[in-house]
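Visitor: here are the coordinates; sequence isn't available:
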């Protein structure tokens, strides 16, 4: 279930309470008159089944509560209540299939914002992957995949397409392009440094590299895996099963491809650089396409499920 804490102007409290009481799947309604100080107003709290959460939040926004008061939502890990059990039974659909669109937009907004931390993570991940490709070390490649934060902007871009939010789409695209540009440029400098101290050599890059040569040899499976990862990643976000994102991160070769392209460009190994770039683009396009179609499918089937209930 979800817990909602609302701050509402006194003149709107009755409307808010009425909306909560008429929404199927709500429980544990509490009203604290004049309890809020900033902004001034009443505090209203309630629990709502996840499958009814989007409808209730949408109704609260239509009342203007996000402008005149506050809407705070958090997941409840454990609720021991017969009334809560009844609310979940009454709510149409299944909690695991419900998509909280406002929550998804908020989560992807945070993950797709160009920040120093985001740039630092994607740069460090690319440098780790550079070590992996030169040393032909699969463990370093996996580690770099896990560190890379690029799925956030990809998910944000897909969400923006489905919700038709051009500002979020531009923000996500900017974070993605600038992040990779900075990371690859920094990795070129990192490669020159490592070569200067004798830790990287062109001979290592041009060797057979049985563990990592797939990075600059894209094929049909590259796109297939990216599509599957995009579906799994978006499902993990919409169902709040964030643990699956780790598996998504280490199943696609975006960061390793960017790293291999940067290192290969440094050593004028343009065949590897072009192959790695194609690998990177295949993964990015596959993830965005799959994530967008997944959201559209979830939106369609959830609407059908609600209509049938």
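Guide: That came in fine, so what should we check first? What you are looking at is a predicted structure, and each value in this text was computed from that prediction instead of being measured. Residues are numbered from 1 along each chain as shown.

Visitor: only C-alpha atoms for contact and neighbour calcs from this point on.
Guide: Fine.

Visitor: so what's residue 271 up against?
Guide: Residues counted as contacts of residue 271 (Cα atoms under 8 Å, 6 or more residues apart in numbering): none.

Visitor: if I look at it, how far off is residue 285?
Guide: With the distance defined as Cα to Cα, to the nearest Å, residue 271 ends up 21 Å from residue 285.

Visitor: quick check: longest strand of this structure.
Guide: strand 26-37 (DSSP state E).

Visitor: residues of it that come out buried?
Guide: The neighbour-count check on strand 26-37 (16 or more other Cα atoms under 10 Å) flags 26-27, 36 as buried.

Visitor: same question, stretch 156-174
Guide: 156-161, 168-174.

Visitor: Report how many residues lie close to the closest residue to residue 119 other than its chain neighbours.
Guide: Excluding its sequence neighbours, the residue lying closest to residue 119 (Cα to Cα, 6 or more residues apart in numbering) is residue 179, at 5.4 Å. By other Cα atoms under 10 Å, 24 other residues sit near residue 179.

Visitor: what's the answer for residue 58, then?
Guide: The burial count for residue 58: 14, using other Cα under 10 Å.

Visitor: now for the host helix or strand of it, which elements pack on it?
Guide: If you go by DSSP states H and E, residue 58 is part of helix 50-62. Packing partners of helix 50-62 (3 or more Cα pairs under 8 Å, 6 or more residues apart in numbering; DSSP states H and E): helix 13-22, helix 101-111.

Visitor: Just list the residues touching the most centrally placed residue in the chain, thanks.
Guide: Compute the mean C-alpha point of the chain, and by Cα atoms, centre = their mean the closest residue is residue 152, 4.0 Å away. If you count contacts by Cα under 8 Å, 6+ apart, residue 152 has them with 108, 111-112.

Visitor: putting a second one here so we can go through both:
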């Protein structure tokens, strides 16, 4: 429910009040004496879905932006006429749950801080995310998402496109470009300082850190996160619900990958930064694409109906353009996903081959102790480089046929030759217990 406070220009009092009477809207009028161009201030309650059509009708009656209009939340309205309005406008579909176009525009603008605050908060969130990734701490990474100020620009571009506010669209796009660049740069500088001052162990292999490696070789599931974040973000502000948690989700799609890219750059591994940088870009584009589609679906249109055709064409062009770019990035992520699938399949098949070989009667006295597949560093399309098999057996000389057999059987499952290292560990059993002597 909303309470609308509207200033009535001179000569428009009867027109405005007549429009409210025609719609069956309760109102209260007070005379205005502070300025000569306004004769009264009218107050009236409305169901949320009625705000936009009523304000549009009043604007057609002569209430322009020079006269101020205030729309605030109303907790309770007791009125039979109001209940009739509610039954008229609230019919349970998606469009009746959304806020008015005017409120949406104000909400989108309020979510974007000033440029200096936006830049500082982006730097802080990127630094915190970088620390969290290097510490391999999911909790710290989540904390970086909470403070990231990305939701406003991420959704503002979609809002500006749909309601024909090019100033909001341009500002939001600019903020997004700056935000991505600043986040990666801040992460790179901070990671370089950490590395040079030996805050982290010298020689740290960033590809061995779980929180980092998963973002250096992203897959198609990351695209689903970004699309979901964009849809959830738009629905949150369009229905007037809290956007705090959705802001965290959008930040989850942008800040950690940007920090991972900065870390890879600081470690002198630009190829490793390709996957995470691509992930940041595709997530930004996906959030905007999902926002555009969702806003148009729930019924938001420009204020001026004469510009509807032009705006619709512009929105369509932007949707097609974004979809095309996202599709290209999706192919790239699909390639990474396929490479990961091939590697996982190879690892599973290689382990099965080792177990089958050791189950043969000839090698029955040997047992598999450890199995490891070492991946190369050709990010983002990593592939198996070496297989390390640790085998336990009696303290006798290991049969050379075992190593040869394992190498042959394992490489049957790979198009490229994979190095196979077989390590033997003497297992001495006594008093019902086994001990290793390697």
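Guide: In hand now; what should we look at? No experiment lies behind these values; they were computed from the predicted model shown.

Visitor: picking up where we left off before, what separates the residue nearest to residue 119 of structure 1 from residue 131 of structure 1, distance-wise?
Guide: Going from residue 179 of structure 1 to residue 131 of structure 1 by Cα to Cα gives 19 Å.

Visitor: Same check on residue 296 of structure 1?
Guide: Distance from residue 296 of structure 1 to residue 131 of structure 1, counting by Cα to Cα: 39 Å.

Visitor: more crowded one of the two?
Guide: More crowded of residue 296 of structure 1 and residue 131, by other Cα under 10 Å: residue 131, with 24 against 17.

Visitor: re the thing from before, now render the contacts of residue 152 of structure 1 as a markdown table, adding distance to residue 76 of structure 1 and neighbour count.
Guide: Output for the contacts of residue 152 of structure 1, formatted as a markdown table (distance: Cα to Cα, whole Å; neighbours: other Cα atoms under 10 Å):
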| residue | distance to residue 76 of structure 1 | neighbour count |
| --- | --- | --- |
| 108 | 21 | 23 |
| 111 | 22 | 21 |
| 112 | 26 | 28 |
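
Visitor: which of the residues you listed does structure 2 keep?
Guide: On the basis of both residues aligned by TM-score structural alignment, their matches' Cα atoms under 8 Å, what survives of the contacts of residue 152 of structure 1 in structure 2 is 108, 111-112.

Visitor: want to throw the helices and strands packed on helix 50-62 of structure 1 into CSV with distance to residue 251 of structure 1?
Guide: Formatted as CSV, those follow (distance: least, Cα to Cα, whole Å):
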stretch, distance to residue 251 of structure 1
helix 13-22, 42
helix 101-111, 19
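
Visitor: and among those helices, the most buried is which?
Guide: Per-stretch averages of neighbours, counted by mean count of other Cα atoms under 10 Å, single out helix 101-111 among these, with a mean of 17.

Visitor: Mean per-residue distance, that one versus structure 2.
Guide: If you overlay the two and look at helix 101-111 of structure 1, the average distance to its match in structure 2 is 1.8 Å (mean Cα distance after the TM-score superposition for structure 1).

Visitor: picking up where we left off before, what lines up against the residue nearest to residue 119 of structure 1 once you look at structure 2?
Guide: Aligned by TM-score structural alignment, residue 179 of structure 1 pairs with residue 179 of structure 2.

Visitor: my guess is its match contacts residue 122, does it?
Guide: Yes - the pair residue 179 of structure 2 / residue 122 is scored as a contact, 6.5 Å apart, by Cα atoms under 8 Å.

Visitor: residues bridging contact with the two, i.e. touching both?
Guide: residue 150.

Visitor: if I look at the alignment partner in structure 2 of residue 91 of structure 1, how far off is residue 337 of structure 2?
Guide: For residue 91 of structure 1, the aligned residue in structure 2 is residue 89 (criterion: TM-score structural alignment). Distance of residue 89 of structure 2 to residue 337 of structure 2, computed by Cα to Cα: 47 Å.

Visitor: sorry, back to before: I'd like the buried residues of stretch 156-174 of structure 1 laid out as CSV, including distance to residue 117 of structure 1 and secondary structure.
Guide: Below are the buried residues of stretch 156-174 of structure 1 laid out as CSV (distance: Cα to Cα, whole Å; DSSP: H, G, I helix; E, B strand; the rest coil):
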residue, distance to residue 117 of structure 1, secondary structure
156, 17, helix
157, 19, helix
158, 22, helix
159, 22, helix
160, 22, helix
161, 25, helix
168, 19, helix
169, 20, helix
170, 19, helix
171, 16, helix
172, 15, helix
173, 17, helix
174, 15, helix
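
Visitor: Make TSV out of those residues and add distance to residue 233 of structure 1.
Guide: As requested, those are exported to TSV (distance: Cα to Cα, whole Å):
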residue	distance to residue 233 of structure 1
156	12
157	13
158	11
159	12
160	16
161	16
168	19
169	18
170	21
171	20
172	16
173	18
174	20
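
Visitor: of the residues you listed, closest to residue 101 of structure 1?
Guide: residue 159 (8.9 Å; Cα to Cα).

Visitor: where's the closest one relative to residue 213 of structure 1, distance?
Guide: Distance, residue 159 of structure 1 to residue 213 of structure 1, using Cα to Cα: 33 Å.
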